[in-house]
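Engineer: Quick check, what structure comes out for this input:
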Amino acid sequence: MSFRISVSGAAAEAVRTAVPALVDDLVASGITALDPALWGPAAEDEASKRLGWTESVVVSRPLLPEILALRDELRAQGVTHIALAGMGGSSLAPEVITRTAGVELTVLDATDPGQVLAALTDRLAQTALVVSSKSGSTVETDSQRRVFERAFEAAGIDPVERIIIVTDPGSPLEASAHEAGYRVFNADPNIGGRYSALTAFGLVPSGLAGVDIAELLDEAESISLALAIDSPDNPGLVLGAAIAATSPRRDKLAIVADGTHIVGFPDWAEQLIAESTGKNSTGILPVVLGTNAPELTENLADLQVLRVVDDAGVHIFGDHGGRDEIRVSGTLGAAFLVWEYATVVAGRLLGINPFDQPDVESAKVATRGLLDARPEPEPAAFISDGIEVRGTPHVIGAASDLASAVDALLEELGPDGYVSIQAYVDRLALPELEQTRDLVAALCHRPVTFGWGPRFLHSTGQFHKGGPATGVFLQILATPAEDLDIPDRPFTFGQLIQAQASGDASVLAEHGRPVLTLTLTQPASNLTVLFDALR
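Structural biologist: A predicted model of the protein is given here:
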């Protein structure tokens, strides 16, 4: 089988309890038959327009000759480097696909001016840019396209020869792209962004970069029949039950890449699970962990451990030596499809609509308001060793230095809570900031997530506002060494990323979530101070 799963402990009990009812209710065949009634009346309208991913293998096959022909055409023109401007589902799947295949793709899902400049100055003469956006109105992607257009023109390169658009038919981006003369690939409009891995959004950038995308679809097709059958062995039903039907519910899911050939898969799964389930004050919070993460030895009652491995064994479920965990293995194409089925099964078990994201828009609205008004930045409550400290009143009220501010934030953490670290920085320049995750986890003995901003806003951002009100939030910002203007826009990238951080902080505060914001005014020298405070 191209996908295997084994479960033990609480997950095995969840499978034994929940899967028979899913089989009796014909859930798997209903999903495959595009039945929108599976998630209740309130979700029916949305579900009727969002089940196209079950047919993505068949729908996407006709795209392959066009993608491969364009790849050959670009290579003949001396294009050896593909960059991708996209956010969330438009970037996470191509990143996993290309990294797993060992193929280079520059993924630009950032608004930090330093990171955008790095992409603009990386082999521009040999670069083609894929611009991916379902709606075409995504502010990050629109801004990235504008600066690339300007850079190509300044280098004497016709942007029409170097920019490829992936979007939904009828979107504003499709209309403007056709008007400009760009090559356009349409995706199925009946597929939400986070379910789009096997559509044009996943295939166009990956195929142009050099991945064997026909093989990827073959891998997905090999598991399609098993996913459509109402059987206790259906891996989509088993995985969905294992992550959503534990009793009492383990609503944090530790996803650990543990010896798998698939590179970066937990980051893709994180968006799929968090954005699909985190609403109506419920949900499953994915927590991406390394193999030595502190949480794995804490025996946390609300944390379900799932390991992505290269051999999960041949049994659908069993004891497997007393481990209390889920283990999955398989090919990447099969994994995409199994996890999509499992996620909508989890949605049914949780009693929510797995296809909407009602709380994502609130941060976008707050960002737009700040960009329109561009108020003066809120003054820091205090500055500690060059780090500006801001936060919600309960966090900042009793703080006098960096360490006490961190302590005050963690004091807001309840017994079933989690910490979300959000780094709105140039992650190429400051990759070591990811180490803050393990430091905070060791400090608080609770699950800790880490997200690069603004990328996580299109991922776990939905869960933060719509899921259980148990999170506390640590924002880390950095003063950019150099800013970058955006053609025909009244704001810069530096102002954009600042507005995104401030906008999300304000929405979190409105939802009663504790927030601590730290701005590194001299990032290179401030890191030591920050790490010391977190220890």
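Engineer: going forward, measure contacts between C-alpha atoms and count neighbours the same way
Structural biologist: Noted.
Engineer: ok, Ser247 touching Ala14?
Structural biologist: Yes. Between Ser247 and Ala14 there is a contact at 7.1 Å, judged by Cα atoms under 8 Å.
Engineer: Return the residues in contact with Asp416.
Structural biologist: By Cα atoms under 8 Å, 6 or more residues apart in numbering, Asp416 lies in contact with 302, 470.
Engineer: ok, Ser247 and Ala14, which is more surrounded?
Structural biologist: Ala14 (24 against 11; other Cα atoms under 10 Å).
Engineer: For that one, give me its contacts.
Structural biologist: 241-242, 245-247.
Engineer: Next, the second sequence, to be compared with the first:
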Amino acid sequence: MVQIALTVPVQHEFETALREAIEQRVASRIAAQDATLWGPDAEPEASIRLSWTQLADASRPLVAEIIELREQLASKGLDRVVLCGMGGSSLAPEVICDTAGVPLTVLDSSQPDMVRAAIADGLERTIVVVSSKSGGTVETDSQRRAYEQAFTDSGLDPVDHIVVVTDPGSPLDDEATKAGYRVFRADPHVGGRYSALTAFGLVPSGLAGADIGGLLDQAAGAQAALYADDADNPALRLGVLIGVANRHRVDKLVLADQTRHGVGDWIEQLVAESTGKLGKGVLPVVVPFENAVNFNPSTADSILVSIGGTDAPEAQSGYAAALDVDLGAQMLLWEVAVVVAGRIIGINPFDQPDVESAKQAARELLSGGGEVPTPDASDNGIDIYGDGSTVDDAVTALLGKLDLQHGYLAVQVYLDRIAYADFAGVREVLAQRLGRPVTFGWGPRFLHSTGQYHKGGTPNGVFLQVTGTPAEDLAVPGRDFTFGSFIDSQAAGDAAVLRDHGRPVLRLHLSDIGPGLQRVRAVLGQ
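Structural biologist: Just a heads-up that it's a prediction; the model follows:
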């Protein structure tokens, strides 16, 4: 069931845009992989990024291959699956497995305590899926090295425990093939955030025990409706809705995830990275339920979407929609909707020009080529990088820069997201305090998701970073940096790039994470 309701007086504009999309055969041309839909500037990229439209059929041969490997591994006692990957390589398998109710450990962090905990858990029965499209993702490469060292130190052969998913011909493909690892090569004509139904989504999910054949069936069953040049096409309607709303500075997409399976986090990356560029775009705000602040009450610049709900939500202002379809169908629905919206907004939905800037800044700091920031003040074990001599003053100064009509606050936390999961509750507290949209992201995970929007999207955000000294650092084998120095460089590098773009940033570094988080939570709740 998909419901879409318009609750502000632009009904005529929506209907006109929808009619134009139907007349121009936008949906069927997407299915036909027509790279001209987004204009001449986007055409070179679009021409090599549209194979996702036919994955429900193209990925079918993978199913038997993955199931056979799962059975082989199980016969050897390898029944714990760990996924080392970032962004598009990790978010889809996480939601697929959670929806299916099968265990999958997702290691998408360079935080040393989190890496160490993952490695220490059941190493002898662990199969590690190393997943990187480019093959050069530093987080994933570092995680792989750490696991290889741990297997070797325990007398285990890494070849028996590591499976690789990458693009053909990538550096990782070459290295893994030489090492003797089992390698799955994904379709290179699918971008990372559109890769849920490629080997990147299917291999770790299938090895963990999810019904990946059923997932493809769900997507295949939705294709006729989603590729139809018809007013009842839900993806076309949703994409036009988002695009038309964006013309009126309605640039927040508040997602109430009723499924509790993390599909909101997957949609967040798809929307933010696809649309957040050229000073434009749509900011996803993921909330856990419909009565969360930013959904109820909402703001005038928000579209409300309830995922897994049965009725269209009531919007105080803006737009409202309810989506309740199977996961495979919903993934394809959102992919079509986002590229339709991108066409109306006037951006290329397949590139991510501002993601690399933060990576480069981190690399410069790691190599000693950048200026390592020093605190502007310290307050009882919390270093302050920003205005204010106390944590209270610094937070007040940052929040005072928030545009109360159109702005948002992004909370970025570079800590162990498993050990400190409950800290995510500050999103609700801050949204209540500010009456404005507030997002929450775990670093460095969000750098491969909303990080693109933060730098390239609508320039109305303010940013609160929380970092901390790990309980114990961890070396990256074969590298001249540690996990601790790497995540510090990622946080500092991203902050520097945000400031270069004129974005207000406050960083709070906790020397003792437990007490420090209590203090920060208290200050944010004021």
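Engineer: From the contacts of Ala14 of structure 1, which land in helices?
Structural biologist: By the criterion of DSSP state H, membership of these in helices covers 241-242.
Engineer: can you list the contacts of Ala14 of structure 1 in TSV and add distance to Ser400 of structure 1?
Structural biologist: As requested, the contacts of Ala14 of structure 1 are exported to TSV (distance: Cα to Cα, whole Å):
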residue	distance to Ser400 of structure 1
Ala241	47
Ala242	45
Ala245	44
Thr246	42
Ser247	43
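Engineer: Show the buried residues in the contacts of Ala14 of structure 1.
Structural biologist: 241-242, 245-246 (16 or more other Cα atoms under 10 Å).
Engineer: just curious, which of those is nearest to Phe3 of structure 1?
Structural biologist: Ala242 (15.4 Å; Cα to Cα).
Engineer: all helices for the stretch 351-500 of structure 2, in order.
Structural biologist: 355-366, 391-399, 426-434, 451-456, 483-500 (DSSP state H, counting those that start in this stretch).
Engineer: what range in structure 1 does the third one sit on?
Structural biologist: Translated: helix 426-434 of structure 2. Structural correspondence for helix 426-434 of structure 2: residues 436-444 of structure 1, per TM-score structural alignment.
Engineer: what does the matching stretch contact?
Structural biologist: Stretch 436-444 of structure 1 is contacted by residues 293-295, 410, 421, 447-450, 531, 534-535 when judged by Cα under 8 Å, 6+ apart.
Engineer: compared with structure 2, how much does that stretch deviate?
Structural biologist: When structure 2 is overlaid, stretch 436-444 of structure 1 sits 1.6 Å from its aligned residues on average, using mean Cα distance after the TM-score superposition for structure 1.
Engineer: ok, back up a step: could you dump the buried ones among the contacts of Ala14 of structure 1 to TSV with distance to Glu482 of structure 1?
Structural biologist: Output for the buried ones among the contacts of Ala14 of structure 1, formatted as TSV (distance: Cα to Cα, whole Å):
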residue	distance to Glu482 of structure 1
Ala241	49
Ala242	47
Ala245	49
Thr246	49
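Engineer: Pick the most deeply packed of the helices of the stretch 351-500 of structure 2.
Structural biologist: Stretch with highest mean neighbour count among the helices of the stretch 351-500 of structure 2: helix 451-456 (a mean of 27; mean count of other Cα atoms under 10 Å).
Engineer: so what secondary structure elements neighbour that one?
Structural biologist: helix 263-275, helix 483-500 (3 or more Cα pairs under 8 Å, 6 or more residues apart in numbering; DSSP states H and E).
Engineer: neighbours around Gly155 of structure 2, how many?
Structural biologist: 10.
Engineer: Please apply the same query to Asp232 of structure 2.
Structural biologist: Count around Asp232 of structure 2 with other Cα under 10 Å applied: 12.
Engineer: Same check on Gln33 of structure 2?
Structural biologist: With other Cα under 10 Å as criterion, Gln33 of structure 2 counts 19.
Engineer: can you tell me the helix or strand for it?
Structural biologist: Counting by DSSP states H and E, no helix or strand carries Gln33 of structure 2.
Engineer: Ser51 is in contact with that one, correct?
Structural biologist: Yes. If you go by Cα under 8 Å, Gln33 of structure 2 and Ser51 touch, sitting 7.2 Å apart.
Engineer: Please enumerate the strands of the stretch 301-450 of structure 1.
Structural biologist: Secondary structure of the stretch 301-450 of structure 1 by DSSP state E, counting those that start in this stretch: the strands cover 303-308, 326-330, 382-384, 387-391, 418-424, 448-452.
Engineer: what range in structure 2 does the longest one sit on?
Structural biologist: Read that as strand 418-424 of structure 1. The aligned range for strand 418-424 of structure 1 is 408-414, by TM-score structural alignment.
Engineer: The matching stretch vs structure 1, mean deviation?
Structural biologist: With mean Cα distance after the TM-score superposition for structure 1, stretch 408-414 of structure 2 averages 0.4 Å from its match.
Engineer: List of residues touching that stretch?
Structural biologist: 111, 402, 427, 436-444, 446, 460-468, 487, 491.
Engineer: Tell me the helices and strands packed up against the helix or strand harbouring Leu255 of structure 2.
Structural biologist: Here Leu255 of structure 2 sits within strand 252-257, counting by DSSP H and E. When contacts are defined as 3+ Cα pairs under 8 Å, 6+ apart, strand 252-257 of structure 2 packs onto helix 263-275, strand 283-287, strand 302-307.
Engineer: and the longest one, which stretch of structure 1?
Structural biologist: Helix 263-275 of structure 2 lines up with residues 265-277 of structure 1 when matched by TM-score structural alignment.
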